[in-house]
Every structure is written in C-alpha cells, then in structure tokens.
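S.K.: need a structure here:
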Amino acid sequence: MPNPKRPNFLEKIDPILERYGLILESDLHLPSVVSTIIGESIHGSWWGHSQGNTIYQTLGILNRRPDILLTKLLSRKTTFVHRRLWPGFLTIATSREPWQLDHLSPNAQKLLYAVQQKGKLSTNDYSKDSGVKIGVLGDAARELEARILVYGIGFHSESGSHAKRLKTWDTWAKDTKYKWKKIDPDVAKQGFENIALKLKERYSVRPKLPWDKLSVSRTRKKVARRKG
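M.R.: Take a look at the predicted model:
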C-alpha cells in the first residue's frame, strides 16, 4: 500500500502568520511551529521528539522563505516575522533607543562596534582576530540579539563549535534586497503591542517585548498625541 500523504504543516502555520504576522519557534502557551506540528506544547528541547526531523525540516523551510524574518522578538525567543511587519520591526530595531544601548556589557559593546564597522561578521573569525573566547562572544551576541540590535543566525564552525553570523540591519536589508522606509518608532511599537495584546486575549498570556521595561502607557500616550 502507498504511504499516506505527508501532512503539510505550512497549511496550519500560514493562517497564524496571516492573523498575527508572527509565530514563535517553540513556546508552552503561545502559537509556535513546534506545537503546531506536534499538536501540543512540550517542555525543553524538541530535538529528541519523534517528530524532530519534521520540525527541523519545517523550520528550515520557513527560514528560507523570502517573506519571513527570523529574529529574537517575543519573550526573547526565536520568532518568525512576516514581511508585512518588517517596516515597523526595522524601525524599532534601528532606533538605538536607551532600552537597546543602556547597560550593555563591555563585551557586547565591543562586538556591536565591530559589527557596525564591518557590516557583518562571524563570531568565530572575530574570536581569532580579537583573542576573545568564542563562548564569551556567544553571550555577547545573545545580548545584542535580545535587544534586536543585530541580525544573527547560528552555525557550526569548521572546528565544530557553535558560532554566530551577525549583521547590521542595514546590511541584512541590503543582502535581502529589501527596501524600506522608517515610520514613527512609537507607532511601530504600538503595532507590536497590539499584537501582543491580541495574543493575550486568545491565549491568556502576553509575550514580553524587548522594550517592555519602558512604560507601555507612555508609548501609547505619545501615539495618541501625535494622532490628535
């Protein structure tokens, strides 16, 4: 007998992207690629799951799609962001506001400066040039990604160690051949805050946004004043 048709999980993922404009890789409460494939949320890593190969392949397909951006956005977790949200996201990411730059560790500051000077770099090459251990650079890279200061993608170096390829957002846009115009940063943040509230209404959990340490109400008041 022929094998049953392999399920196309993108048919379930695309409606989530259409509704919210984004989806998490994995999460216990909010819509994610992993829970969509498995049918339930799981604790810890999905690598050892029986559907692990399907999850890996689906994540790869999403990561290669020209209308999807992979970044750390919701609750500092890997988030797939649809193209329609890119102008607002890039406006926020390149705003260089205090929540992005204040209290960065010295290693993160140095790494950010290096990325800005070169446009793009890999942490394994930078480790060789600077003498900073790859593990230290990994921590610094995660710090920059959590504040959406850079685009980052992980890979295994020739030595087998985990490393990151980092880019400025301007370099990412150039490499992606994506042209965009900045919008009002407060309006951009309000758009993502509205999505977060929409998710809370549906799933009873509001994802944390990178700038949440600042007053959300203050952002809303600014937007209201500018619309008035």
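S.K.: C-alpha from now on. contacts and neighbour counts both.
M.R.: Noted.
S.K.: so who does the residue most central in space within the chain touch?
M.R.: Of all residues in the chain, the one closest to the mean position by C-alpha atoms, centre = their mean is residue 71, 1.7 Å from it. Contact analysis of residue 71 by C-alpha atoms under 8 Å, 6 or more residues apart in numbering lists 77, 78, 79, 80, 81, 145, 148, 151, 152.
S.K.: please, which helix or strand holds the nearest residue to the fourth one once chain neighbours are set aside?
M.R.: Of all residues not flanking residue 80 in the chain, residue 70 sits nearest, at 4.8 Å (C-alpha to C-alpha, 6 or more residues apart in numbering). If you go by DSSP states H and E, residue 70 is part of strand 68-72.
S.K.: now do residue 80
M.R.: Using DSSP H and E, residue 80 falls in strand 78-82.
S.K.: next SSE after that strand?
M.R.: Using DSSP H and E, the next helix or strand after strand 78-82 towards the C-terminus is helix 86-93.
S.K.: Proceed likewise with the subsequent sequence, for comparison:
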Amino acid sequence: MDRNLMPVKSKEEALDFVKHHGAVLESAKGAIPSLAEAIAGEPIRGSWWGHPKGNQIYMLLNEVCDSPDIVRCRLHDGKITLVHRRLWPALVKMASAFDAVRLSAVREEHTATGAHRMTTVKFPDWVSDDVHAAAKSISVGEAEKQLGPLMTRTVRKSEARR
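M.R.: Just a heads-up that it's a prediction; the model follows:
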C-alpha cells in the first residue's frame, strides 16, 4: 500500500512518515503531505480538532514535535512545518534562500494554567555544530535536490545572483 495512504497509528510510524518525506505540514493543506491527515488516514475538512481521530492526532503531533529529530518551523508557505533532521544540513546550506523567520524553530509550551504559549528559537541558534559541519560537505545542488518542494522561486533567483 502507498505510504501516503496508510494511516499513521503510533509515534514510530509518525516519525517514519516525517523522515520519509523529509518535511511535512503539521496539519495545514499544501504542496507537501500533512501529518494530521496521515494520522486521520483521510483528508480532513475543517479543523482536525473536530475529526473523530482528533485526540490521536493531538497526541501524535505532540509526541513527534518532542522528538530531537524534528524541528518545527514555518518553512512551507508560513505554515507549521515539521522538518526531519536528515534535511537540516540542506536547510543550513540554503538558509540564505529563505526568510530567516521561517527557519526559526517554533515551540509550543504548556503553561501552569493550561494555556498554550508559542516561543521561537531564531535560526541558526537551534542548529548544532554537527549539522553546520554536515552542511559544509554538501553542494548547493544536492541541498536543493534534498529540499525539493520546499525550494521556491526565491531560491532560484538568489542562486542566479551567486
């Protein structure tokens, strides 16, 4: 069965889904897959909160976002995007092609009152030394290939100037 059509049922399957695609939308619709829809096993109309699998979606999204192999940012069209560690060197290599705000890590904190608060860690503050080193060892062409649909016309214009 196609990996995109198989419902994601566990944290391991959710992490594998993100790793396989490299980057996915958390729950929005766009040109890359949505983890919420993968968990639901179908397209979601309206908010995923109202979906019959809403609790499972909530649980798995939180578990995936807590993984040290995932960075949560607003990379794809300003929407919350989950990017697997395997793409981080390519992001670092191509960082100048993206708005730095979109590369900032977004974290959701639960306060003592139960409220949710979003915080950000600016790029490249969230990037480890080993990822910076790995970025130096790949070419611009390889980075563009790895990032695929995340690359925009902006990248092509910036590359033309180099």
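S.K.: after superposing, what score do the chains get?
M.R.: After superposition, the two chains reach a TM-score (TM-score structural alignment, normalised by the length of the second structure) of 0.68; 151 aligned residues with a C-alpha RMSD of 3.5 Å.
S.K.: check the fit of the strand holding residue 80 of the first structure onto the second structure and give the mean distance.
M.R.: Following superposition, strand 78-82 of the first structure is found to deviate from the second structure by 1.4 Å on average (mean C-alpha distance after the TM-score superposition for the first structure).
S.K.: buried residues in that strand?
M.R.: 78, 79, 80, 81, 82 (16 or more other C-alpha atoms under 10 Å).
S.K.: so how far is the strand holding residue 70 of the first structure off the chain centroid?
M.R.: 4 Å (C-alpha atoms, centre = their mean, to the nearest Å).
S.K.: quick check: that strand aligns to which part of the second structure?
M.R.: The aligned range for strand 68-72 of the first structure in the second structure is 70-74, by TM-score structural alignment.
S.K.: distance from that stretch to the first structure after superposition?
M.R.: With mean C-alpha distance after the TM-score superposition for the first structure, stretch 70-74 of the second structure departs from the first structure by a mean of 1.5 Å once superposed.
S.K.: for residue 35 of the second structure, give me its contacts.
M.R.: 14, 17, 18, 24, 25, 26, 27, 61.
S.K.: surely the last one meets residue 26?
M.R.: Yes - with contact taken as C-alpha atoms under 8 Å, residue 61 of the second structure and residue 26 are classed as touching, separated by 7.3 Å.
S.K.: what touches both of the two?
M.R.: What both residue 61 of the second structure and residue 26 touch, as defined by C-alpha under 8 Å, 6+ apart, is the set 35, 36.
S.K.: the more surrounded of those two?
M.R.: Taking other C-alpha atoms under 10 Å, residue 61 of the second structure and residue 26 do not tie; residue 26 has more neighbours (25 against 20).
S.K.: let me see the contact set for that one.
M.R.: Applying C-alpha under 8 Å, 6+ apart, the residues near residue 26 of the second structure are 34, 35, 36, 61, 80, 81, 82.
S.K.: the fourth one matches what in the first structure?
M.R.: Think residue 61 of the second structure. Match for residue 61 of the second structure (TM-score structural alignment): residue 59.
S.K.: mean deviation of whichever strand or helix holds that match from the second structure?
M.R.: Assigned by DSSP H and E, residue 59 of the first structure belongs to helix 52-64. Helix 52-64 of the first structure: mean distance to aligned residues in the second structure after superposition is 1.0 Å, counting by mean C-alpha distance after the TM-score superposition for the first structure.
S.K.: neighbours around the nearest residue in space to residue 97 of the second structure that is not next to it in sequence, how many?
M.R.: Sequence neighbours aside, residue 155 is the residue nearest to residue 97 of the second structure in space, at 4.8 Å (criterion: C-alpha to C-alpha, 6+ apart). By other C-alpha under 10 Å, 17 other residues sit near residue 155 of the second structure.
S.K.: what helix or strand is residue 155 of the second structure located in?
M.R.: Counting by DSSP H and E, residue 155 of the second structure is part of helix 153-161.
S.K.: buried residues in that helix?
M.R.: residue 155.
S.K.: contacting residues for residue 55 of the second structure?
M.R.: By C-alpha under 8 Å, 6+ apart, the contact list for residue 55 of the second structure reads residue 49.
S.K.: wasn't residue 183 of the first structure part of a helix?
M.R.: No - using DSSP: H, G, I helix; E, B strand; the rest coil, the secondary structure at residue 183 of the first structure is coil, not a helix.
S.K.: isn't it right up against residue 93?
M.R.: No - using C-alpha under 8 Å, residue 183 of the first structure and residue 93 do not qualify as a contacting pair, with a distance of 11.8 Å.
S.K.: the more surrounded of the two?
M.R.: Comparing residue 183 of the first structure with residue 93 by other C-alpha under 10 Å, the one with more neighbours is residue 93, at 22 against 14.
S.K.: appreciated, that's everything.
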